[in-house]
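Asker: for reference, the sequence and a predicted model appear below.
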Amino acid sequence: MSSTKEIRGKIDSIRNIQKIAKAMEMISASKIYKTQKRMLVSQPYAETIRKVINHIALGTLEYKHSYFEERNIQSVGYWVVSTDRGLTGGLNINLFRTLLRDFSKWNNTGISIKLAVIGSKAASFLHCIKQTKIVSCICGIGDIPKMSDLIGSIRVMLQLYNKKKVDRLYLSYNKFVNTLSQVPQILQILPIVSNDKVVLKNQHWDYLYEPDSKILLNNLLQRYVESQIYQGVVENLASEQSARMMAMKTASDNGEVIINDLKLFYNKVRQTKITEELIEVVSGFSVM
């Protein structure tokens, strides 16, 4: 049976951990507003450029860009966005589980997988997956990501796509729904497939390109890819702070439950010890 001193030590240890968890919960709560604001500021641009690209895909293009062309799939690529730090509950695990299910689909058909990793948690996890190859890795982008931090990873994957070493590109990240919900998401970035065909099938229209459709599309499609990757990163950051806040709140609440259980156990041990001492005293008097 544990001594009362050991139980008190466990209670003090859990209280210290509880204080740390509470502090981390408050820090994440203070960061949530900023990360959500950053996500909401960039969201209209990402959605608008996606809509424009979907409309262009339905038009009659003088210049057929390779980003609109379907290929026979020999290799696929993924941008995988995770957190740099832990203590986020099941945020990263749920994303990795979704990714592994997607990977198994390609592995069963003998298709190779190349990865551009953003976040140390994804780097450490995916490094152990033998069927994949990491071609780019970015860690430590912090809470205020800049496009300059991501442009290297974007260029590496686009070069592979342009050289036909990768035939399809995906973005995997945690989509922010609300403070309590973050959903693992896998989006196809390239080739571009329009999602507005049902809405626009009866409309007859096209864009006028000025000065030249080739120059315009090359620049526009580059910005499209960059905006989608950046939006995935800022949404993942908002998801990270929300998940960490909820994980630390749960840890703090669970710590209180454990402390109450230990206090009850402490009182039982103490009562048992007092009873034993009383029995010894009574037994001593009876011998006398």
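Answerer: Structure's in. What do you need? Numbering: from 1, shown residues only.

Asker: hey, let's count contacts and neighbours off CA atoms from now on
Answerer: OK.

Asker: how about the helices in the protein?
Answerer: 4-58, 91-107, 120-126, 147-162, 197-200, 213-287 (DSSP state H).

Asker: mean neighbour count added to these, as CSV?
Answerer: Formatted as CSV, the helices of the chain follow (neighbours: other C-alpha atoms under 10 Å):
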stretch, mean neighbour count
helix 4-58, 16
helix 91-107, 16
helix 120-126, 18
helix 147-162, 16
helix 197-200, 10
helix 213-287, 17
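
Asker: out of those helices, flag the one nearest Ser66.
Answerer: helix 147-162 (7.9 Å; C-alpha to C-alpha).

Asker: what does the closest one contact?
Answerer: With contact meaning C-alpha atoms under 8 Å, 6 or more residues apart in numbering, helix 147-162 is reached by 66, 77, 116, 135-138, 141, 166-169, 225-226, 229-230.

Asker: quick one, that helix and helix 213-287 angle?
Answerer: 120 degrees (axes from the mean of the first three to the mean of the last three C-alpha atoms, to 10 degrees).

Asker: which ones among the contacts of helix 147-162 lie within strands?
Answerer: Counting by DSSP state E, these place Gly77, Ala116, Val135, Ser136, Cys137, Ile138, Arg168, Leu169 in strands.

Asker: before we move on, the earlier item: I'd like the helices of the chain as a markdown table, with distance to Gln182 appended.
Answerer: Listed next are those as a markdown table, based on distance: least, C-alpha to C-alpha, whole Å:
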| stretch | distance to Gln182 |
| --- | --- |
| helix 4-58 | 13 |
| helix 91-107 | 7 |
| helix 120-126 | 17 |
| helix 147-162 | 22 |
| helix 197-200 | 29 |
| helix 213-287 | 6 |
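
Asker: tell me which of those helices sits nearest to Val177.
Answerer: Closest among those, once you apply C-alpha to C-alpha, is helix 213-287, at 8.3 Å.

Asker: that closest one packs against which elements?
Answerer: The contact analysis (3 or more C-alpha pairs under 8 Å, 6 or more residues apart in numbering; DSSP states H and E) places helix 213-287 against helix 4-58, strand 75-81, helix 91-107, helix 147-162, strand 168-178, strand 181-190.

Asker: who does the second one touch, helix- and strand-wise?
Answerer: This means strand 75-81. So strand 75-81, by 3+ C-alpha pairs under 8 Å, 6+ apart, packs with strand 112-118, strand 168-178, helix 213-287.

Asker: try 7 Å this time
Answerer: strand 112-118, strand 168-178 (3 or more C-alpha pairs under 7 Å, 6 or more residues apart in numbering; DSSP states H and E).

Asker: second structure follows, compare the two:
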Amino acid sequence: MPSLKEVKTKISGVKKTSQITKAMNMVAAAKLRGAQEKMEAFRPYTSKFNEAMSNLSAGANPDQFPLMETREVKNVELVVVTSDRGLCGSFNANIIKQALRMMEAYEKEGKTVNFVCVGKKAHQALRKTGKVRKSYTAIMAHFQMFNAREIASDVADQFLKGACDKVEVLYSEFKSVASQRPVAKQMLPVQPIETEGETANKQSGDYIYEPSEEEIMDVLQPLYLNVVVYAAMLEVGAGEHAARMTAMDNATNACKDIVSNLTVVYNKARQAAVTNELMDIVGGAEALK
């Protein structure tokens, strides 16, 4: 049985750890509020942008736009978006696992796969594969639209040069504080966005655009890529704080359980020590007789 001092030291250490995890939980909750508001404010913009793209791209001729060029897929580029920091449970691990599964699936089809890592955790995990073409680390804490524009421009240049035939962005979609699900979305070639349900039924007739549809599409397509990347970064940013809040809450509860168990051990050790002392006293008294 461990000594009283050892158990007491462990209890003190676990209580200090509990204070740290509780503080991190509160910080993550405060950051989540801001990140979630930012993400939810951007979602209507994304929805409207997709609606505009659906109206324009539905009747567009893909041959007129280089970013819509469909060719035989030999090289695939995966833009993997994770956080820069850890201590958020399996949040980043789920994205990495999905990226590796997609890589294996494409390689079984005879395709070459490269990664563009957005976030330090993606770079650290995927660099072991030797397939990381470019990494953007230390930007997820305070990212802006210009960061998304830089990433989208780089990927688009690779596609236009023929270095890759298909580009997908992989990120964790924010469902709720308790649920974040890795999803993959095709970026390039830009596909005509199809509307379904009531929206599709309401659309009828031809639209007259000024300037021409071609001129508008030339401007909107690069912006569309920026929106896709930035929306993915916002989803990951909110999901990271939600996952960290949940992980720190679980860690705090685990610390309480450990302290409770150690307290029982401490009481047993103390009881055993008192019993031994009493036996020594009784034994000494008997020896004096």
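Answerer: Done, it's in. Every value quoted in this text rests on a predicted model; they were computed, and no experiment measured them.

Asker: closest one to Arg85 of the first structure among the helices of the first structure?
Answerer: Nearest of those (C-alpha to C-alpha): helix 120-126, 7.1 Å.

Asker: which residues touch the closest one?
Answerer: Ser82, Thr83, Asp84, Val117, Cys137, Cys139 (C-alpha atoms under 7 Å, 6 or more residues apart in numbering).

Asker: pipe the helices and strands packed on strand 75-81 of the first structure into TSV and attach distance to Arg270 of the first structure per row.
Answerer: Formatted as TSV, these follow (distance: least, C-alpha to C-alpha, whole Å):
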stretch	distance to Arg270 of the first structure
strand 112-118	53
strand 168-178	47
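
Asker: wait, which of those is closest to Lys51 of the first structure?
Answerer: strand 168-178 (17.3 Å).

Asker: now that closest one: which residue numbers in the second structure?
Answerer: Strand 168-178 of the first structure corresponds to residues 166-176 in the second structure, going by TM-score structural alignment.

Asker: okay, buried residues for that stretch please.
Answerer: Lys166, Val167, Glu168, Val169, Leu170, Tyr171, Ser172, Glu173, Phe174 (16 or more other C-alpha atoms under 10 Å).

Asker: in a markdown table: those, plus distance to Arg33 of the second structure.
Answerer: Putting these into a markdown table (distance: C-alpha to C-alpha, whole Å) gives the following:
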| residue | distance to Arg33 of the second structure |
| --- | --- |
| Lys166 | 35 |
| Val167 | 32 |
| Glu168 | 29 |
| Val169 | 25 |
| Leu170 | 24 |
| Tyr171 | 20 |
| Ser172 | 18 |
| Glu173 | 16 |
| Phe174 | 13 |
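
Asker: so which of the contacts of helix 120-126 of the first structure wins on neighbours?
Answerer: Ser82 (29 neighbours; other C-alpha atoms under 10 Å).

Asker: hang on, that one packs against Ile118?
Answerer: Yes - if you go by C-alpha atoms under 7 Å, Ser82 of the first structure and Ile118 touch, sitting 6.2 Å apart.

Asker: contacts made by stretch 181-190 of the second structure with the rest, please.
Answerer: For stretch 181-190 of the second structure, the surrounding residues in contact (C-alpha under 7 Å, 6+ apart) are 67-70, 94-95, 166-174, 225.

Asker: no wait, stretch 47-55 of the first structure
Answerer: Residues contacting stretch 47-55 of the first structure (C-alpha under 7 Å, 6+ apart): Ser194, Asn195, Asp196, Tyr224.

Asker: which member of those is positioned nearest Ser42 of the first structure?
Answerer: Checking these one by one against Ser42 of the first structure (C-alpha to C-alpha), the nearest turns out to be Tyr224, at 12.5 Å.

Asker: list the residues that contact that closest one.
Answerer: Ile49, Arg50.

Asker: same deal with Met1 of the second structure?
Answerer: Counting by C-alpha under 7 Å, 6+ apart, Met1 of the second structure touches Ala269.

Asker: for it, give its distance to Met245 of the second structure.
Answerer: 36 Å (C-alpha to C-alpha, to the nearest Å).

Asker: now swap in Phe146 of the second structure and tell me
Answerer: Note on Phe146 of the second structure: its distance to Met245 of the second structure, by C-alpha to C-alpha, is 28 Å.

Asker: and if you look at Gln19 of the second structure?
Answerer: Gln19 of the second structure is 14 Å from Met245 of the second structure, by C-alpha to C-alpha.

Asker: try Glu51 of the second structure
Answerer: 34 Å.

Asker: just Tyr209 of the second structure next, same as before
Answerer: Counting by C-alpha to C-alpha, the separation of Tyr209 of the second structure from Met245 of the second structure is 48 Å.

Asker: likewise Lys97 of the second structure?
Answerer: Distance from Lys97 of the second structure to Met245 of the second structure, by C-alpha to C-alpha: 22 Å.

Asker: contacts only, for Tyr173 of the first structure.
Answerer: Val80, Val81, Ser82, Leu95, Pro184, Gln185, Ile186, Gly232, Asn236.

Asker: go again using 6 Å as the cut-off
Answerer: Val81, Pro184, Gln185, Gly232 (C-alpha atoms under 6 Å, 6 or more residues apart in numbering).

Asker: just give the nearest non-adjacent residue to it, would you?
Answerer: Excluding its sequence neighbours, the residue lying closest to Tyr173 of the first structure (C-alpha to C-alpha, 6 or more residues apart in numbering) is Val81, at 4.9 Å.
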